[in-house]
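K.L.:
below is the structure, and that's it, no one-letter string:
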């Protein structure tokens, strides 16, 4: 079968399209003929040889943990009725998950049937992929954030896989939203997703003087006292600056640090007595985050939101053979929505 194989840690070019043996489903497993494969930022870290939330895989390895496709075979103890079913699954936390392959053995308990979308047709595999990992994390983070109609919400990386969902859910809750994204193309994608509402302002954080522009945008949202909630998955100087848009006090929800560095407010390094807001920090990642003992309910809720049309799913699709390109574009922040190999 075709597979993307990592033989040495390093740059994206180390991802090689090659042949690998077809996996055989074991007891309690099915074989999925995959047509969509999720790409996550942690995949790029592991490829580079950086251990983090997951240990480094033993090489050679097939990266990836999110797949969608059709069940083609079942292992011992699995009902044959699964064969021919369109499914999506997160294969689990193993670092060499085997997701960047045309055939993937998946535990039956991790399968979700791909639901029908708002038009009655089966949801596209790439959209289902976006919900099984990124959508699941969005639901979990939004539970922690607990957005209300009284909130003024700042979203960093608002055109990303998580950010686009946060923006949509905050608007659904009746909140006002300041969406931060880098570049006109990303702002354009956000406009398409949020058309029809005047409760959102878009700011290009790659433009000079963006913080002043952001404060003016808050005023245009009748939020002259500042924001009440920041959803930050970038960290570093951008996340810290975004958090300074809070009013005298507010809530910061940390769901990542894509910049490689922490949000200073999350490390108590923002500086008391400097005019900085008083911040309540809540974590969706890391040891201080509430436990997610069972991912399945969050995955089901995310799939249901996409299937019902509550969430419009944005995906950045790259041909399967160009996994290296997908990694580069994700690392260089040139993607909009969830990155998927198709």
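P.N.:
Cool, got the structure. Only a predicted model underlies this, so the values are computations on that prediction, with no experimental measurement involved. Residues are numbered from 1 along each chain as shown.
K.L.:
going by C-alpha atoms from here, please, whenever you check contacts or count neighbours.
P.N.:
Noted.
K.L.:
what ranges do the helices span in the protein?
P.N.:
41-48, 125-130, 136-145, 161-172, 184-194, 210-220, 236-243, 296-308, 323-331 (DSSP state H).
K.L.:
what's the most buried one of these?
P.N.:
helix 125-130 (a mean of 28; mean count of other C-alpha atoms under 10 Å).
K.L.:
CSV for the helices of the chain, including distance to residue 287?
P.N.:
Compiled in CSV, the helices of the chain are given as follows (distance: least, C-alpha to C-alpha, whole Å):
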stretch, distance to residue 287
helix 41-48, 17
helix 125-130, 25
helix 136-145, 15
helix 161-172, 20
helix 184-194, 32
helix 210-220, 31
helix 236-243, 19
helix 296-308, 19
helix 323-331, 25
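K.L.:
and those helices: which comes nearest residue 266?
P.N.:
With C-alpha to C-alpha as the measure, helix 236-243 is the member of the helices of the chain nearest residue 266 (8.8 Å).
K.L.:
next, the angle helix 210-220 makes with the closest one.
P.N.:
Helix 236-243 runs at 20 degrees relative to helix 210-220, counting by axes from the mean of the first three to the mean of the last three C-alpha atoms, to 10 degrees.
K.L.:
what is the burial count for the nearest residue to residue 281 once chain neighbours are set aside?
P.N.:
Leaving aside its chain neighbours, residue 281 sits nearest to residue 252 (4.8 Å; criterion: C-alpha to C-alpha, 6 or more residues apart in numbering). Residue 252: 26 surrounding residues under other C-alpha atoms under 10 Å.
K.L.:
just residue 312 next, same as before
P.N.:
17.
K.L.:
which residues touch residue 46?
P.N.:
Shown in contact with residue 46 (C-alpha atoms under 8 Å, 6 or more residues apart in numbering): 9, 52, 54-57, 95.
K.L.:
who are the contact partners of the nearest residue to residue 246 once chain neighbours are set aside?
P.N.:
Distance criterion C-alpha to C-alpha, 6+ apart; nearest residue to residue 246, sequence neighbours excluded, is residue 227 at 4.3 Å. Listed by C-alpha under 8 Å, 6+ apart, the contact partners of residue 227 are 151-154, 218, 245-247, 250.
K.L.:
hold the first one in mind and look at this next one:
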């Protein structure tokens, strides 16, 4: 098979497209013919060998990055029911690498069958980005009286947050960088789409709201955008933090204000989701929302062989929606 491998930690150019041996499923595993593989900002930090992040850095090189795949089950390991053969499936591989490839192996219990009306790329978006969005929304008090600011509203998570908030009747302000992304946010249903590279953007939000204050900021960006968004909150307003891409995943820190900000990532998100497998609970919610048509993920596709270009675009904030590699 062909796969993208990393032999040395470093820049995107260190990702190489190669021919490697096909993986074999072990007991309780399946092999998937990959039709779409998800790319996450975390992948860029792992590629550089950054320690101390939310996921462990691979200890052995070379490695095949990637933790989200969708495709068709083509081979079964010992003990796996034959009904899985030929199924369209999606899976989050956890902290096991192997997604950037034509074939991937994973445990059968990680599989979800893809709904008929969802394509492979959309399924990959929902299994990773979608489950995070569902986790964030557990903490959001949304409804017709809510005024929500969504920084990075053209991104994979932001796109879903805008859609969900609008469905509850909330007033939604979507922030994005550049005219093309702003247009996408507007087309996605935001009441106001604003270019945050325009230093006057907070004044445009105030003018649009006409004296109303924001009640909620759903923030995965951090930095100055977070500070200016928080300033638009009224008394009792909330700032939910789930990332800080503006400051870099390697050494950035979210912007927090006592009594206003709340980090909703990690254990607190899983505790709220509940159940014996909280991550799977969130995955099922995300796939159900997409299958029903209530949420429509946005994706930006790259050929598998161009994984390095996908990483560069993601690091330079030059992408919209979920970044997906297609063999």
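P.N.:
Perfect, I can see it now. Since the structure is predicted, the reported quantities are computational estimates derived from the model, not experimental observations.
K.L.:
any idea what the TM-score is?
P.N.:
Remark: TM-score between the superposed chains equals 0.93 [TM-score structural alignment, normalised by the length of the second structure]; 316 aligned residues with a C-alpha RMSD of 1.5 Å.
K.L.:
picking that back up, please list which of the contacts of residue 227 of the first structure are preserved in the second structure.
P.N.:
Retained in the second structure: 151-154, 245-247, 250, out of the contacts of residue 227 of the first structure (criterion both residues aligned by TM-score structural alignment, their matches' C-alpha atoms under 8 Å).
K.L.:
could I get the residues you listed in CSV, plus columns for neighbour count and distance to residue 65 of the first structure?
P.N.:
Output for those, formatted as CSV (neighbours: other C-alpha atoms under 10 Å; distance: C-alpha to C-alpha, whole Å):
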residue, neighbour count, distance to residue 65 of the first structure
151, 20, 35
152, 28, 35
153, 29, 31
154, 31, 30
245, 25, 36
246, 26, 36
247, 20, 40
250, 21, 35
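K.L.:
of those, closest to residue 22 of the first structure?
P.N.:
residue 154 (45.9 Å).
K.L.:
who touches the equivalent of residue 291 of the second structure over in the first structure in this structure?
P.N.:
Counting by TM-score structural alignment, residue 291 of the second structure corresponds to residue 307 in the first structure. Residues near residue 307 of the first structure by C-alpha under 8 Å, 6+ apart: 115-118, 123.
K.L.:
select only the buried ones of these in ChimeraX?
P.N.:
Applied in ChimeraX, the following selects the buried portion of these according to 16 or more other C-alpha atoms under 10 Å:
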select :115,116,117,123
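K.L.:
state the pair within the contacts of residue 307 of the first structure that is farthest apart.
P.N.:
The two members of the contacts of residue 307 of the first structure with the most space between them (C-alpha to C-alpha) are 115 and 118, at 9.8 Å.
K.L.:
quick one: the longest strand seen in the first structure to the second structure mean distance?
P.N.:
Taking DSSP state E as the criterion, the first structure has its longest strand at strand 29-39. Once fitted to the second structure, strand 29-39 of the first structure is off its aligned match by 0.3 Å on average (mean C-alpha distance after the TM-score superposition for the first structure).
K.L.:
what span of the second structure is that strand aligned with?
P.N.:
Under TM-score structural alignment, the match for strand 29-39 of the first structure is residues 29-39.
K.L.:
how far off centre is the matching stretch?
P.N.:
17 Å (C-alpha atoms, centre = their mean, to the nearest Å).
K.L.:
now do the buried residues in that stretch.
P.N.:
For stretch 29-39 of the second structure, by 16+ other C-alpha under 10 Å, it's 29-39.
K.L.:
before we move on, what about stretch 332-342 of the first structure?
P.N.:
Under 16+ other C-alpha under 10 Å, the buried positions of stretch 332-342 of the first structure are 335-342.
K.L.:
what segments of the stretch 51-200 of the first structure are strands?
P.N.:
66-74, 86-90, 103-107, 111-113, 152-155, 176-181, 200-204 (DSSP state E, counting those that start in this stretch).
K.L.:
tell me the contacts of whatever residue of the second structure lines up with residue 247 of the first structure?
P.N.:
Residue pairing (TM-score structural alignment): residue 247 of the first structure is matched to residue 234 of the second structure. Going by C-alpha under 8 Å, 6+ apart, residue 234 of the second structure touches 213-215.
K.L.:
ok, 10 Å please
P.N.:
By C-alpha atoms under 10 Å, 6 or more residues apart in numbering, the residues touching residue 234 of the second structure are 147, 212-216.
K.L.:
list just the nearest of those residues to residue 255 of the second structure.
P.N.:
residue 216 (14.8 Å).
K.L.:
the closest one and residue 151 touch, don't they?
P.N.:
No. With contact defined as C-alpha atoms under 10 Å, residue 216 of the second structure does not reach residue 151; the gap is 11.3 Å.
K.L.:
now the common contact residues for those two.
P.N.:
residue 229.
K.L.:
list just the nearest of the kept ones among the contacts of residue 227 of the first structure to residue 19 of the first structure.
P.N.:
residue 154 (45.2 Å).
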